[in-house]
Each structure stands twice: as structure tokens, then as C-alpha cells.
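J.: Need the 3D shape of this:
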Amino acid sequence: MNFHNVNLPKYIEIFAVGVSEFTTSCATSMSGREVRSSDSQIARRRYLLKGCRLSQLQFDAFNSFFIARAGKRFSFRLKDYFDFKVDKQIIATGDDIETKFQLKKLYQDDFAPYLRSITKPKISTLKLWLNNEEIVPQDIGLNDGIVNLGKPLPTGVKLVASFEFDVPVRFANDNFEYSFNKDGTISLDKAELIEVLE
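T.: Reported below is the predicted structural model:
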């Protein structure tokens, strides 16, 4: 598995400017009508490290982090400060059979709600409830976000969860640009991250 269970340093994470994107094909018929089809059902996120001005010590740590990931070879964790938590959301309804459940986040919409699988939860923040009673699962998948209750969830019972999570990302390129500033700081230029869909 080409994943390292480490976070991008916090002093870099806060500079990440995010973009969430789908891939859609558009075609125009002879009558002029437009036909659109989704090439991807899942939104993929990109992050540009923009406006980063680092001290020499911070730059050295970032450079070491980049080298340890071998450029874009190994993915890692990133906290998206705009979207990193789930608060008391129903993640499953029991059928008296299933014992394992994928952590998910619901993006509510009256017409087309979107459900996102969460594979990199922060285990220490996870709380689960059954019938308003907090429970402790048998196991939690650190790298897949699967919760194992150890016994079937009773039919009709809702499993509710609150947690924080990271996004699995990799560097978009095998190189990055940097420049020195007159005040002695170092600027990162065009360093981009891309979400790894698992």
C-alpha cells in the first residue's frame, strides 16, 4: 500500500486552497441540445498550497516531508480545514445481519443528497450511539474507515456517529518550486496536492 499514515505539517495545511471537482462530458446534438454525462460519480479534491511563506526551519521540514513521500509516489493525510467533521449523523440502519459499517458523510440536498465514504477518520474523535446510548465498537479501521460492532445491528436501529477525518492525498507532481524572499522567508510556488480515491 503506497500510503504513509502521517499528516502534512499543520503550518502547511492551513495554506491549502481546495477545489472539489467532478468530471462531466458534454456533447451538443444536431438540434443544439446539450447532453451531459458523468465520467465520475465521486467528487475529487485538489489543493493548492498558496501563499506559503516559511522560515528556513519550516522549509527544511517540508522538504524532508516531500522527499520521504518520494514526490507523488506515497499518499498521506491532509486536514481540510473547510470540511473535516461529521456531527451526529446516521451512518447505518440495522438489518440484524451486518456487523461492519463504512463511515460516511452526508452532504444534504433536497433533490440529490451526496454520500461520501470516509476512509481516514481520526480514531480519537470517533463517537458512536445506538438509541442515544454511546457504544464502543469492537474495531475501527484506521485506513479504511470501517467500524466493526462485533455483533449485528438490530433491524431498524440507527447507528449514529460523530468524528473528524482527514483526506488521503498525494503530491500532484514529482517536484515543487520555491523562492527566497527579501525578509529571509521562503515561498512555496505551485505545490499542488490531489485526493487519492480509495
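
J.: going forward, measure contacts and count neighbours with C-alpha atoms only.
T.: Noted.

J.: Just the buried positions in the strand ranked longest in the chain, please.
T.: Ranked by residue count, the top strand of the chain under DSSP state E comes out as strand 85-93. By neighbour count with 16 or more other CA atoms under 10 Å, strand 85-93 contains the buried residues 85-86, 89-93.

J.: Stretch 1-9 now?
T.: Buried residues in stretch 1-9, counted by 16+ other CA under 10 Å: 3, 7-8.

J.: coming back round to it: got a markdown table for the buried residues of strand 85-93, with distance to T119 too?
T.: Converted to a markdown table, these look like this (distance: CA to CA, whole Å):
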| residue | distance to T119 |
| --- | --- |
| K85 | 13 |
| V86 | 13 |
| Q89 | 16 |
| I90 | 17 |
| I91 | 14 |
| A92 | 16 |
| T93 | 19 |
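
J.: ok, so of these, who is nearest F165?
T.: Nearest to F165 out of these is K85 (CA to CA; 6.1 Å).

J.: Tell me how many other residues crowd T28.
T.: T28: 10 surrounding residues under other CA atoms under 10 Å.

J.: Tell me who's in contact with it.
T.: With contact set as CA atoms under 8 Å, 6 or more residues apart in numbering, T28 has these partners: 34-35.

J.: how near is it to Y11?
T.: T28 is 46 Å from Y11, where distance means CA to CA, to the nearest Å.

J.: Alongside the first, I'd like the structure of this one:
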Amino acid sequence: MANFHEVSFPVPLALAATGGPERRTDVVTLASGAEARNAVWAGSRRRWDVGSAALKLDALQALVEFFEARGGRLHGFRFRDALDDRSCALGEMPTVTDQVIGTGDGAEMRFQLVKTYGDYARRILKPVAGSVLVAVNGVAAPFTVDEMTGEVTLDSAPEPGAVVTAGFRFDCAVRFDTDRLDITLEGFGAGKALRVPLIELVG
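T.: Just a heads-up that it's a prediction; the model follows:
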């Protein structure tokens, strides 16, 4: 992923974020009044705004420093979505059987981490270091993981038909969606960043 810094947006600031997944759908109303709908995007893309919450001056300074170090919109970074940051339900701990990431064919050893939402499989590109667990047919298997791409490499190829599963925590790859910060001071050692939009980078 080009122009990406493997650093995390400060978690205390992330907890004040508003936003979530976005889809792009064309909707055409026919002469009969019925609708024809077509998905323009194959998947979703997430947006957040981490501004508007009242913050102490040291937190605002940390935001400015982080923004400057990323060059505004130039460099991407990791962002922890407090509502959706793991392979299992919120509040639970990941297990080796949370998500199916592939089926063995006797030759393939590499599998991409994914999280499924019904029929939609979302590629997980930024797993949290040390959080990934992998199993073959429910039995923990030795592996390595590329924490910059979310690709898992097993030590040996699973036999044909074997189910490869994984559990993990993950960050989102994002960038600032502005080259300007508007900050207002409100007295008593606090202030607000009026608008700080973030947008997910889709690999």
C-alpha cells in the first residue's frame, strides 16, 4: 500500500469518532414505480469524523502533530474502529474458528484474512500484531502472518477439503480526507477540532 505509515491513530481520539460503512448503489425508478437497483461498489468503504468532541489541549496538540506527520491526506495510517475491530462479537476474545479464510487443496499455503458479514467477505489488511490465531479443521496450525497485508502463510499446505479458519483483531487502513484542520479553543484548557474526516483505504 503506497504512502502508508505503519502507525496508529491515537486511541483516545478514535473513541470520539462518528461514522461507519458506506455503500454506493444506483437506484432507478421505473415507469411502473418499481425500482431497479445496482451495486456500483463490490464492497463497502468506511468513513469517520474524529472532530467535534471537546478535547483537552494536550490531546489537540497530539492531533495536530499526528496530522502534520502524515502530511494531511498524503500518508495513510492505522485506525482502530471501536465498533468493529475483531473477528468475533464485540467484547469477546478471538478464537481460532471465528472466520473461514480458505479451503485446502493440497498445494496452497497462503490465505488472506477476511471477515464475513452475511455473504460479504471483507479483506482484513491490517491485523493487530500478536492477535492472529489460525487453525486447520479446528486444530491450531503453525503459520506466519504479514501484518502489513493480512496474508497468512501456513508452514505446510492443508490437505484437500481442509477448512482453514482464523481469529484476530484488526485496524483499518485510512487517511485524512482533508488537508486542513480547523481548531477552536473554548477556554478552561479545552477546545475542538471542528471537522477531522477519515476515509478507509481499499486495497
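
J.: And the buried residues of strand 85-93 of structure 1, which two are furthest apart?
T.: K85 and T93 (20.6 Å).

J.: compared with structure 1, how much does stretch 56-67 of structure 2 deviate?
T.: Once fitted to structure 1, stretch 56-67 of structure 2 is off its aligned match by 1.3 Å on average (mean CA distance after the TM-score superposition for structure 1).

J.: What separation do you get for the residue nearest the centre of structure 2 and E159 of structure 2?
T.: With distances taken as CA atoms, centre = their mean, C172 lies nearest the centre of structure 2, 2.3 Å away. For C172 of structure 2, the distance to E159 of structure 2 equals 32 Å [CA to CA].

J.: Repeat that for F143 of structure 2.
T.: Applying CA to CA, the value for F143 of structure 2 to E159 of structure 2 is 15 Å.

J.: buried stuff in the lengthiest helix in structure 2?
T.: When structure 2 is parsed with DSSP state H, its longest helix is helix 57-70. Within helix 57-70 of structure 2, the residues scored as buried using 16+ other CA under 10 Å are 57, 59-60, 63-64, 66-67, 70.

J.: K122 of structure 1 pairs with which position in structure 2?
T.: Applying TM-score structural alignment, one finds that K122 of structure 1 aligns to V128 in structure 2.

J.: go on, E164 of structure 1?
T.: Using TM-score structural alignment, E164 of structure 1 pairs with R169 in structure 2.

J.: out of everything not next to it in sequence, what's closest to its match?
T.: Excluding the flanking residues, the one nearest R169 of structure 2 by CA to CA, 6 or more residues apart in numbering is R86, at 4.1 Å.

J.: Just to check, that neighbour is in contact with F168?
T.: Yes. Applying CA atoms under 8 Å as the test, R86 of structure 2 and F168 come out as touching, 5.8 Å apart.

J.: Inside strands: which ones of the buried residues of stretch 1-9 of structure 1?
T.: Taking DSSP E as the definition of strands, the buried residues of stretch 1-9 of structure 1 contribute 3, 7.

J.: out of the buried residues of stretch 1-9 of structure 1, which one sits closest to Y107 of structure 1?
T.: Nearest to Y107 of structure 1 among the buried residues of stretch 1-9 of structure 1, with distances taken as CA to CA, is N7, at 24.7 Å.

J.: Please tell me how far the closest one sits from F101 of structure 1.
T.: 25 Å.

J.: who's in contact with L188 of structure 1?
T.: Contacts for L188 of structure 1 (CA under 8 Å, 6+ apart) come out as 49-54, 176-179.

J.: err, V40 of structure 2, not the other one
T.: Contacts of V40 of structure 2 by CA under 8 Å, 6+ apart are 24-26.

J.: which other residues reach the following helix or strand past the longest helix of structure 2?
T.: Note on helix 57-70 of structure 2: by DSSP states H and E, the next helix or strand toward the C-terminus is strand 76-79. With CA under 8 Å, 6+ apart as the test, strand 76-79 of structure 2 has contacts from 3-9, 14, 70, 126, 171-176, 201.

J.: Adding secondary structure and distance to V136 of structure 2, write the contacts of V40 of structure 2 out as CSV.
T.: Putting the contacts of V40 of structure 2 into CSV (DSSP: H, G, I helix; E, B strand; the rest coil; distance: CA to CA, whole Å) gives the following:
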residue, secondary structure, distance to V136 of structure 2
R24, coil, 36
T25, strand, 37
D26, strand, 40
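
J.: Name only those of those residues that count as buried.
T.: Using 16+ other CA under 10 Å as the burial test, those include no buried residue.

J.: how about those residues in TSV, adding distance to G43 of structure 2?
T.: Formatted as TSV, the contacts of V40 of structure 2 follow (distance: CA to CA, whole Å):
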residue	distance to G43 of structure 2
R24	9
T25	11
D26	14
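
J.: Sweet, I'm off.
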